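Trainee: Predicted structure and sequence below. I'll ask about it afterward.
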Amino acid sequence: MKKHTVLLSLTLLLLSFQSKSQFNIQKVTNSFELQNAISKVKAGDVIIMANGIWKDVNIKFIGKGTKENPITLTGETAGKVTIEGASDLKLSGEYLIIKDLHFKNGYTPSSTVIQFGIDSKTFANHSRVTNCVIENFTQPNREVSDHWVELWGRYNQLDHCNLIGKSNFGPTVRVFLKGNEHINNYHKIVYNHFGPRPRKGGPHGETIQIGDSGTSMAPSYTSVANNFFDRCNGEVEIISNKSNYNEFRNNIFFESEGSLVLRHGNYCTIDGNIFIGNEKSEFMGGIRVINTGHWITNNYFYNIKGKGFRSALAVMNGIPKSPLNRYMQVTDVVVANNTFIDCISPFQFSVGVNIDKKDVLPPSEIRSERPERMIMANNLIYNQTPDNYPIVAYDKVDGVLFKNNFTNAINKTDIANTGLVTTDFQINKAADYLYIPTKNQDDVYKGFDFDKIATDLFGTSRKTQNSVGAINLPVKPNTTLINKTLYGTIWFVKEAPVYVTKTHHVTNNNELIKKLKIAHSGDILILKAGVYKLDASLVINKNITIISKDKKRKAELQFEGDKAAFDMHPKGVLYLENIVLKGNKSQCAFASLEKNMSQAFNLFVKNTEISDFKTVLMVYKASFADTISFDNSNIKNCSSGIVLNTETDAGGDYNAEFVYITNSKFDNIESTVLDYYRGGYDESTIGGNLILKNNTFTNCGKAEKSKILIQNQGIVNVDFSNNTFKNNPIDTIAILWGEKGQKPVNNTVINSGEIKIEQNLKQKLMY
């Protein structure tokens, strides 16, 4: 018997070796060898791309593997195979695996970097992209649209990847449902590290979009689980759900300026997600609810300071007989067993309501359908400052049933009645960002189908102990909310080492040019007092500070020629302090590149004198500044001021996210001092921020073409206060947008026209 067993084992082992020997493992060193190997590939084969730089490659990975014997395309050593230049990768077939590749120093020449399909007829099923990195692989022109990963077909998976730094138009990851071959797809997007993604300055900057308006009623069954969304700030929608039956589980949204948005589609599950904000930003949100049948359970919200569309839980009104691309009514939604810690008014209902604008909007834009058959139950709300209202409603909330929600805040509205219980309870800090109550609130509402909320945030069963909120006590010792090692690749260094800033002392023209060129990002150039005559632009393509050594004796930079004094390049950050800038009336003091501004720049000007330039700041189309700041500066004798008006396509884009003009003097600016423009309007895409405060404007706007001194057309958030306008020969200082709460505060106007408020600003809707 033993002999027969041994013989059988040896036979099986031999057959195993024979089977494996049939598989081909081939190493390739160039594009020709790679495509030749792919053309001959069969189930179980492995193609290894040699270490090194693969530049300008367009890979079409086609093959038919099996579940037991997939076909693999991999790098020789994880992190040592980089795909650069104008490159992309498309896969088509069955049971394909791509892993250990690093896309960097380039951009896709097509519409995607990695695509689970080659054309409309050939796509991938049961395939996987894993352990790969796409890093700053962004288009030179920010207006060019692409997607870094497109999922087509069925049963495909994106996992343990890092996708970092997309700054151009288009979602980072896009799931398509166009055709029966792509619905009911059961894709998995799991254990990835998304971000940081910088602010884009308009719509179409999502990190993940599942479906679109046209296919939003189709079933997708896509799972987005256990991902880390790290400072994903592209736009107001981090995830844009636009299809049915998707699941969003156990994801972490860390300091991301936006929300998980159920934009279209029905019957989604949002369970066990963690939303972490901070005190510095009012743009970090939670979940925005539209449509039918969603279950929102076991989610944890910490320090979410967003309001309206970006509140911790934003529930919208619908449009009667809404087209697919607008807003459906919220019905049959359950929000249960969630915890909200230090969130400003976490429950906000009828967000974006505009039923009072029937005389302004067409019927297709009037959001009057309130939520119906919605249940808010067993949620826990805690605020260190209990005077924060737990509920804000912009319309009646008569279609929402509140049951057994507990808060330490005083409910100062008549909403929720007995369904929102104010009680004195305490919380303790268990770990970074994690605060748990000292005891369970076990007065739980047992609603219909609530037994399917079987576990809490940490997977603890609710059968024996069920408590209000996302967390059941006791919590296991050493429980943490964030473990970054779980997400993305193992080999990719996610955070650069801390750089120690160096100081460079500059005494003359040549030293300034030379040391600016060799300086590392983050360095400081200290200029000795004196005159620096320059006939070429100073290029700012890194983070640099230029400052005078002696505040009382400022270094003076005199610029000749017709080029900009400072050329702001992608990723350029300039801190300019205690400097005198003089032009010759023919150039800009600061200007972006006219094209290929692939990423944002930043400009901070403080205690600086600027005079005799044609334009103070010129930003060209498709250029974007995250922050522009002029503080305590004196700007005079220029033809025009700060020009941020080139996004005129009515697509909702604009040239700068934050514009701060504070404590400064503007004298003899011949035309408009500030032209900050946003063309096109989608109310869910919140953007454009202007602080105009404590400034003095004198003798500005005298050019015949000047119609307005401060132009902020379409900008949503404006602080217009404590300014003085004296002897400016214009009729209109500014037109503020009354609907957005904009109003002038404590401004002094002497012989300078008027500040107007227009309640319903005429804006071209994007839809």
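Mentor: It's in.
Trainee: Every contact and neighbour count from this point should use C-alpha atoms.
Mentor: Will do.
Trainee: Surely N510 forms part of a helix?
Mentor: Yes. Counting by DSSP: H, G, I helix; E, B strand; the rest coil, N510 is part of a helix.
Trainee: okay, now it: neighbour count?
Mentor: 13 (other CA atoms under 10 Å).
Trainee: Check the one 10 residues further on too.
Mentor: Close neighbours of H520, defined as other CA under 10 Å, add up to 16.
Trainee: And L89, by the same measure?
Mentor: Neighbours of L89 using other CA under 10 Å come to 21.
Trainee: Select the longest helix from the protein.
Mentor: For the chain, the helix with the greatest residue count under DSSP state H is helix 2-21.
Trainee: next one: it to chain centre, how far?
Mentor: 55 Å (CA atoms, centre = their mean, to the nearest Å).
Trainee: Could you do stretch 395-409 as well?
Mentor: 31 Å.
Trainee: Now the element after the longest helix of the chain, going C-ward?
Mentor: As assigned by DSSP states H and E, the chain's next helix or strand after helix 2-21 is strand 25-28.
Trainee: adding another structure so you can compare the two:
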Amino acid sequence: MLLRTALTLAITAAAAHPALARDILVADQTQFKAAVKAAKAGDSILLADGEWRDFQAVLSGEGRTDKPITLTAQTKGKVVLTGQSNLRLSGRHLVVSGLIFRDGFSPTSEVISFRRDSRSFAQDSRITEVVIDGYSKTDRRAEDMWVALYGTGNRVDHSHFEGKTNAGVTLAVIRRAGQPLDNRHRIDHNYFGPRPPLGSNGGETIRIGTSEESLSASNTIVERNIFDRTSGEVEIVSVKSGGNILRENLVLSSQGAFVLRHGNGNRVERNIFFGNNVPDSGGVRIINRDQTVRDNYFEGLAGKDLKSAISVMNGVPNSVINRYHQVSGAVIEHNSIVGSARITFAAGADAERSAPPIDSRFSHNLIAGANGSDPFRVDGDIAGIALAGNVEAKVAKPLLTSGVEQRDVALVRAPNGLLYPTDPTLANVGAPRDLVPVKREEAGVSWYRSAAAEAAFGAGRTIPLTAAASLAEAVTTSRPGDTLALASGAYDVLAPIAIRHRLTIAGQKGANPILRLATGGLARVEAGGGLKLERVEIDARAARTDAVLVAIGADVAPNYSIAMHGVTVRGPGAKARIDGITMAPGTFADAIDITGSRFTDLAGAVVLGTAEQTPKGWYPVERLTIADSHFTRVGMVADLLRKGSDESTFGPWFAMTESQVTDSGADDASLRLSGVQHTAITGNDFTRSAPVTLIHSVGTPDTRITKNRFIATPEPRIEELAYKGPVRAKLSDNIVEARP
């Protein structure tokens, strides 16, 4: 009642004295709407501390440069928008600050939108000190954007964005015909925190425009932001317009690169990339006309090909708007590329991408490859790239000699944390000495740090159980990170047990616990769950057809992990087809790890990952690892599918080492991998089994099948769906024997 009275008095006073700015404290959505309707230039609307659930807020109004209309929290960090909430802005000179979006997801395609509807945009407005943390739709295929910038002259700064796991750009500049295209937005001093791989195209952190309007200029500035483990897909920042500036940003341990995908005349300057040797960590990829990449620092980037520290692409002759325009007039100068795996020229050259870079310059760059190697790779004609004044730390057999001087280069770390040559004659080569990395306290908000990540496997309590205890009840009462330590004996599992947090079920040291399944189902991993099994035996001989040992539920929010270490599984054989681990569409595993385990008489697949059938490139698991394990009379060791031909993802990764497969195989394969990007099958024995089958459908797959024995088993079959050329795989030191 007091708040309602205060609101009425504040609105009345503001109407009587329009020149006076007022702070209007509101306690519910009805009061908020009334306050917005009455707000004048200079007024501040304060949301009362607490949780605002299912709050679809609209802030409209006409402020002034010196007197904006402000929406803020009564206390910064103590106003949380939850459930199905979002925010839309329209008008001029609006400022929003101090809010948190958490524990829910937007009911629409945008969490924060700089427009109210298709005709009402925000201009000269600002989002500052706002947090969006894990506010993701539960089905990763359901797309939305966390921040959608429409209009002109808007700013997003000093905000915190972390944990997006569903499809859609974290922050996008939207440019469409009939809407303002000369945007002049500013995106600065934000913290873009960890974004795990999406497992499909559409996981960019920032995108500026789309291909349709890419030949016009947006003139957006992205500066002094931190990109920390932003690994949603291969494009961390996707530039699809012209005239943009990306400068003085700090990129940390992130897979992917800044990609000048469409549009001309962009500048990438004074950015700092620390890859920390994370796989697929990249720098800048260059496409189109008149791009400038200068004064940047790249260290410890492990990416290759299109994810190199510097990648200059081949184009498509007479390219349509959404393919690859030829590189022309690129200037790449005064960059330092140290401890990095690749610099690739004419990247992606093939029968379609046959237009080489022209009228371009690569000059005064400092190069020191990882572990003393030569990082240069050339995939096509580079006569159109003039090389001059570059210095490379001496290698035994340099690929490029003209315009790249080989020298002994000693590097020392300067006070700014970057490596520079000690030789004073190299002062004009490489990145400038006055670079200043963005500090964590400069980016994001000072009053917010995300909640600690869910407890890792084994990080919680250890709870001993005997066979007399109910395993299902113990799981229900457990907490994240706990370990249920089982004594010897049989534990009857009458129905699949729901796993809702990260949990370990392990045999006590020296014990022999047996999980005896009534129907064949052991566990169902639900939202927030993850399961590790250690030193247990699973008796599934009573299983019914179509049972699943560990099923991933359709509503599981990514990303989860499954591990089986020292696990023995006995199935019913041919009388009932059951699978081991199955993944529902829309779910995504960071990792599935099977080590030191045995599987016998499973008529299905031990790992079944074929539920994603859309051609966009969705796949169910980033890394599937099998080591030192035995598979006898199983339908397939793994059946993993990634459809489509999009090149915007990192995985899947598959590795199988030192394992034995005997009398196994269904559907003409004992192991089937389709669309997998990285495959390593090494040191295994396949006996009296169907062949290993691999289908290459996308990108430049890295396939290595080495030091295996195929006994009374056909040699591996590899198929290229689109690539016209010899099979892209390394097969070496394998032994194929006719009989055991």
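Mentor: Yep, that arrived. Just so we're clear, the structure is a prediction, and the values are computed from it rather than from any experiment.
Trainee: Just give the TM-score of the two.
Mentor: The TM-score (TM-score structural alignment, normalised by the length of structure 2) is 0.90; 695 aligned residues with a CA RMSD of 2.2 Å.
Trainee: residues contacting I276 of structure 1?
Mentor: I252, F253, F254, E255, S256, F301, Y302, N303, I304, Y433 (CA atoms under 8 Å, 6 or more residues apart in numbering).
Trainee: Quick check: the aligned residue for the first one in structure 2?
Mentor: This points to I252 of structure 1. Residue pairing (TM-score structural alignment): I252 of structure 1 is matched to L250 of structure 2.
Trainee: Could you verify my assumption that its match touches F227?
Mentor: Yes. Counting by CA atoms under 8 Å, F227 is a contact partner of L250 of structure 2 at 6.2 Å.
Trainee: Now the common contact residues for these two.
Mentor: With CA under 8 Å, 6+ apart, L250 of structure 2 and F227 have no common neighbours.
Trainee: what span of structure 2 lines up against the strand or helix carrying N36 of structure 1?
Mentor: Element membership for N36 of structure 1, per DSSP H and E: helix 31-39. Helix 31-39 of structure 1 corresponds to residues 29-37 in structure 2, going by TM-score structural alignment.
Trainee: And for the matching stretch, what's in contact with it?
Mentor: By CA under 8 Å, 6+ apart, the surrounding residues in contact with stretch 29-37 of structure 2 are R4, L7, I11, I24, V26, I45, L47, F55, L59, S60, G61.
Trainee: what's the closest of those residues to D579 of structure 2?
Mentor: F55 (43.1 Å; CA to CA).
Trainee: Aligned counterpart of M313 of structure 2 in structure 1, please.
Mentor: Under TM-score structural alignment, M313 of structure 2 pairs with M316 in structure 1.
Trainee: Can you give me the neighbour number for its match?
Mentor: Residues lying near M316 of structure 1 (other CA under 10 Å) number 28.
Trainee: Excluding residues flanking it in the chain, which one is nearest V673 of structure 1?
Mentor: G641 (4.3 Å; CA to CA, 6 or more residues apart in numbering).
Trainee: Return the residues in contact with the one you found.
Mentor: Each residue near G641 of structure 1 by CA under 8 Å, 6+ apart is listed here: T615, V616, L617, I669, S671, T672, V673, L674, D675.
Trainee: any idea which of the residues you listed is closest to V289 of structure 1?
Mentor: D675 (35.4 Å).
Trainee: Excluding residues flanking it in the chain, which one is nearest the closest one?
Mentor: Nearest residue to D675 of structure 1 in three dimensions, chain neighbours excluded: Q711, at 4.6 Å (CA to CA, 6+ apart).
Trainee: And the match of helix 31-39 of structure 1, what's buried?
Mentor: Across stretch 29-37 of structure 2, burial judged by 16 or more other CA atoms under 10 Å covers Q29, Q31, F32, A35, V36.
Trainee: G170 of structure 1 pairs with which position in structure 2?
Mentor: Superposed on structure 2 with TM-score structural alignment, G170 of structure 1 falls opposite G168.
Trainee: so how far is T205 of structure 2 from its match?
Mentor: Relative to T205 of structure 2, G168 of structure 2 is positioned 9 Å away (CA to CA, to the nearest Å).
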